[in-house]
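K.L.:
okay, sequence plus prediction incoming.
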Amino acid sequence: MDYAHPEYLTETDWLEAHLGDPDLRVIDCTHYLPNYFDESAGRRIEMVSGRSHYEAGHIPGSAFVDLREDLCDRNNPRFMYPMPPAAQFEAVMSRLGVGPGTRVVLYDDMLNLWAARVWWMMRSFGFDGAAVLNGGWKKWVAENRPVSQASSTYPASSFVARTRPERIAKRDEVKAAIGDGATCLLNALDPEEFAGRGPVRYKRPGHIPSSVNVSFLGLLKPDTQIYLDADTLRAQFGHAGATGADRVIAYCGGAIAASSAAFALSLIGVENVALYDGSMTEWAADPSLPLV
């Protein structure tokens, strides 16, 4: 069975053939967490911009967006990557040339995580013309497709946000969902972290009670970083109870891995999905909130 929404993905051959299209905006979203799987992450998770990666080489004509500098709420230091206010998002999208009549392809050099995060933001602010490059930078380079070091910009536009608040879950909604059979709380971290083993990155180990684990690491083919076929994704999410739930709330540590899970769910037609933006960064920091 095919994806319910294949338009949410763009393939590398299509992108190369359409790089010159005047309505196309290609955006490098690369960001890094270089020590995430090291013991040092228990002390501090390093967050590094992908700008130097972009400057060293990128898809020709693409622009760069910095997740931390451009697309995080500067007034919310409690979260790792908090959603920006609408006015800030509008300004960044307008600078990138995103607006009515444009198509956007998002990519990164890190398992499609950051591209999926920006895709979720764009949908949450009412823009439906974005797609994630399947396989991202890794597949593009492996196929010997063109690379540029020239800095690129697009003509400025006028982006107007149409906020969809149902796509972002708050802490109280997550609390109410614990033990609620109609809502699937989906943890997208790796299985070891879900089980509370390894470095304690978010104040306390474990997971939110009644949540299930579908790791972001299991959504892609590791050699090509393309998303798994629709039947395999449906089986994974179905086994976790996500495909039959009235609502899915995805979370992780900082709402990045969960964005990839939410994107994969959207690919297979599960649209009643929200992202818990605070994720474990907020939840584990509050000792009154339960973890198991």
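P.N.:
Sure, I can see it. Numbers count the residues shown, from 1 in each chain.
K.L.:
going by C-alpha atoms from here, please, whenever you check contacts or count neighbours.
P.N.:
OK.
K.L.:
what residues of stretch 132-150 count as buried?
P.N.:
Neighbour counts over stretch 132-150 (16 or more other Cα atoms under 10 Å) mark 132-141, 150 as buried.
K.L.:
narrow the residues you listed to those in helices?
P.N.:
Of the buried residues of stretch 132-150, the ones assigned to helices by DSSP state H are 136-141.
K.L.:
would you list the residues you listed in CSV and tack on distance to Ile249?
P.N.:
Formatted as CSV, those follow (distance: Cα to Cα, whole Å):
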residue, distance to Ile249
Gly136, 26
Trp137, 29
Lys138, 29
Lys139, 30
Trp140, 32
Val141, 34
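K.L.:
follow-up on the earlier one: nearest to Ala245 among the buried residues of stretch 132-150?
P.N.:
Nearest to Ala245 among these, counting by Cα to Cα, is Val132 at 25.3 Å.
K.L.:
ok, now how distant is the closest one from Asp73?
P.N.:
23 Å (Cα to Cα, to the nearest Å).
K.L.:
show me what stretch 227-234 is in contact with.
P.N.:
Applying Cα atoms under 8 Å, 6 or more residues apart in numbering, the contact partners of stretch 227-234 are 1-3, 134-135, 219-221, 243, 264-265, 267-268.
K.L.:
ok, the residue lying closest to Lys139 once chain neighbours are set aside - contacts?
P.N.:
Nearest residue to Lys139, sequence neighbours excluded (Cα to Cα, 6 or more residues apart in numbering): Thr224, at 5.8 Å. Thr224 is in contact with 135, 138-139, counting by Cα under 8 Å, 6+ apart.
K.L.:
in helices, which of the contacts of stretch 227-234 fall?
P.N.:
The helices, defined by DSSP H, take in 264-265, 267 from the contacts of stretch 227-234.
K.L.:
the residue nearest to the spatial centre of the chain and Lys175: what is the separation?
P.N.:
Centroid check for the chain by Cα atoms, centre = their mean gives Arg117 as the closest residue, at 2.4 Å. Relative to Lys175, Arg117 is positioned 23 Å away (Cα to Cα).
K.L.:
against that first model, consider the following:
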Amino acid sequence: MDESVVVTPDWLAAHLEDPQVCVVDVRDPWEYDGIGHVPGAVSIPFDSYRDETDVDRGTLPGADAFAELLSEAGIAPADTIVAYDDTHGVFAARFVLTALEYGHDDVRLLDGDYSAWNRDHETTSDAPDIEPTTYDPDPLSREESPLVGFEAVEAALERDAVFVDTREVDEFEEARLPGAVRFDWREVVDDETRRLKPRDDLEALLAEYGITSDREIVLYCNTARRISHTYVVLRALGYEDVAFYEGSLTEWLANDGEVERGAVD
């Protein structure tokens, strides 16, 4: 896997003393304080970088609000960020996507989660000393961003794009984009190790669904959380043509987009 996208617990352990490596814990504050965290990690809870009022696209919090969070956490634009949660990385992947969208060049997902880290590495309940920064965001342009909207998705439906729905079976059967394949985002995780499956296994698994690196891929779910994990995994595997439908099915239905319903044979 590409270490510029996903890093192993051993990689993180070897770089904890690097002052330019900032570890971000996106779990709830009670977990961070009460259960413990990776040494030196700062707490930026999931709800703090998600805004349901649509001040920006989808549930993105807005560049200034996100920059304020990073400033308070003592993070600078040149730092390497490694994010983790305790839910196989799905909430941390949303942080990765958000940071990338607002122009942070080096942000990575911890392979596994807090439980995976805790098996072999030290944890602490001590809060780190934080020296606030003045973080200046540099949001991606519409052309640079992987995020797409309703009209772009409509256009992609006319092409040979693979639409990937990462939701549960009942959600998929209730309504889905035409021709979409259902891919449970959790299938890429090894239940025993809590980490991603080996690269060859991942590529074979994705190929079973027609999700291959030579195809145009469009990801969606309901509110763009679950697809964040799939997006990061595909980037780590070297997929280049991956679009992220930030509005997802919530926006699609609000705009009376065409859907299919029912079980798939």
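P.N.:
Looks like it arrived, so ask away. This structure is a prediction, so every number in the text was calculated from the model and none was measured.
K.L.:
would you agree Ala127 of the second structure is in contact with Gly36?
P.N.:
No: with contact defined as Cα atoms under 8 Å, Ala127 of the second structure does not reach Gly36; the gap is 9.5 Å.
K.L.:
which SSE is the aligned partner of Ile81 of the second structure in the first structure in?
P.N.:
For Ile81 of the second structure, the aligned residue in the first structure is Val104 (criterion: TM-score structural alignment). According to DSSP states H and E, Val104 of the first structure maps onto strand 103-107.
K.L.:
for that strand, give me the average deviation versus the second structure.
P.N.:
In this overlay with the second structure, the average offset of strand 103-107 of the first structure from its partner residues is 0.9 Å by mean Cα distance after the TM-score superposition for the first structure.
K.L.:
contacts for that strand, please.
P.N.:
Here strand 103-107 of the first structure has contacts from 10, 23-30, 98, 114-116, 118-119, 129-133, 136-137, using Cα under 8 Å, 6+ apart.
K.L.:
where in the second structure does the helix or strand that that strand is followed by fall?
P.N.:
Beyond strand 103-107 of the first structure in the direction of the C-terminus, DSSP H and E gives the next helix or strand as helix 113-124. Under TM-score structural alignment, the counterpart of helix 113-124 of the first structure in the second structure spans residues 90-101.
K.L.:
all strands for the stretch 101-250 of the second structure, in order.
P.N.:
Using DSSP state E, counting those that start in this stretch, the strands assigned to the stretch 101-250 of the second structure run over residues 107-110, 147-148, 162-165, 181-182, 217-220, 242-245.
K.L.:
can you tell me which of those is most buried?
P.N.:
Stretch with highest mean neighbour count among those: strand 107-110 (a mean of 28; mean count of other Cα atoms under 10 Å).
K.L.:
by contact count, what packs against that one?
P.N.:
Contact analysis of strand 107-110 of the second structure by 3 or more Cα pairs under 8 Å, 6 or more residues apart in numbering; DSSP states H and E lists strand 6-7, strand 80-84, helix 90-101 as its packing neighbours.
K.L.:
mind doing that once more with 6 Å?
P.N.:
strand 6-7, strand 80-84 (3 or more Cα pairs under 6 Å, 6 or more residues apart in numbering; DSSP states H and E).
K.L.:
which residues are in contact with the first one?
P.N.:
Read it as strand 6-7 of the second structure. 108-111 (Cα atoms under 6 Å, 6 or more residues apart in numbering).
K.L.:
need the counterpart of Ile211 of the second structure in the first structure.
P.N.:
Match for Ile211 of the second structure (TM-score structural alignment): Ala242.
K.L.:
okay, now that match: neighbour count?
P.N.:
Residues lying near Ala242 of the first structure (other Cα atoms under 10 Å) number 26.
K.L.:
what sits against the residue nearest to it when sequence neighbours are not counted?
P.N.:
Excluding its sequence neighbours, the residue lying closest to Ala242 of the first structure (Cα to Cα, 6+ apart) is Cys184, at 5.7 Å. Residues near Cys184 of the first structure by Cα under 6 Å, 6+ apart: 242, 245, 248.
K.L.:
any idea how far Val82 of the second structure is from the alignment partner in the second structure of Cys184 of the first structure?
P.N.:
Cys184 of the first structure maps onto Val162 in the second structure when the alignment is built from TM-score structural alignment. Val162 of the second structure sits 30 Å away from Val82 of the second structure, going by Cα to Cα.
K.L.:
give the contact list for Arg164 of the first structure.
P.N.:
Ser124.
K.L.:
next, count neighbours for the counterpart of Leu16 of the second structure in the first structure.
P.N.:
With TM-score structural alignment as the criterion, Leu16 of the second structure lines up with Leu19 in the first structure. Using other Cα under 10 Å, the number of residues around Leu19 of the first structure comes to 16.
K.L.:
what helix or strand is Leu19 of the first structure located in?
P.N.:
Counting by DSSP H and E, Leu19 of the first structure is found in no helix or strand.
K.L.:
distance of it from Ile59 of the first structure?
P.N.:
Taken as Cα to Cα, the span from Leu19 of the first structure to Ile59 of the first structure is 9 Å.
K.L.:
do the same with Ser259 of the first structure
P.N.:
23 Å.
K.L.:
same question for Ala250 of the first structure.
P.N.:
Distance of Ala250 of the first structure to Ile59 of the first structure, given as Cα to Cα: 31 Å.
K.L.:
and His31 of the first structure, by the same measure?
P.N.:
His31 of the first structure is 16 Å from Ile59 of the first structure, by Cα to Cα.
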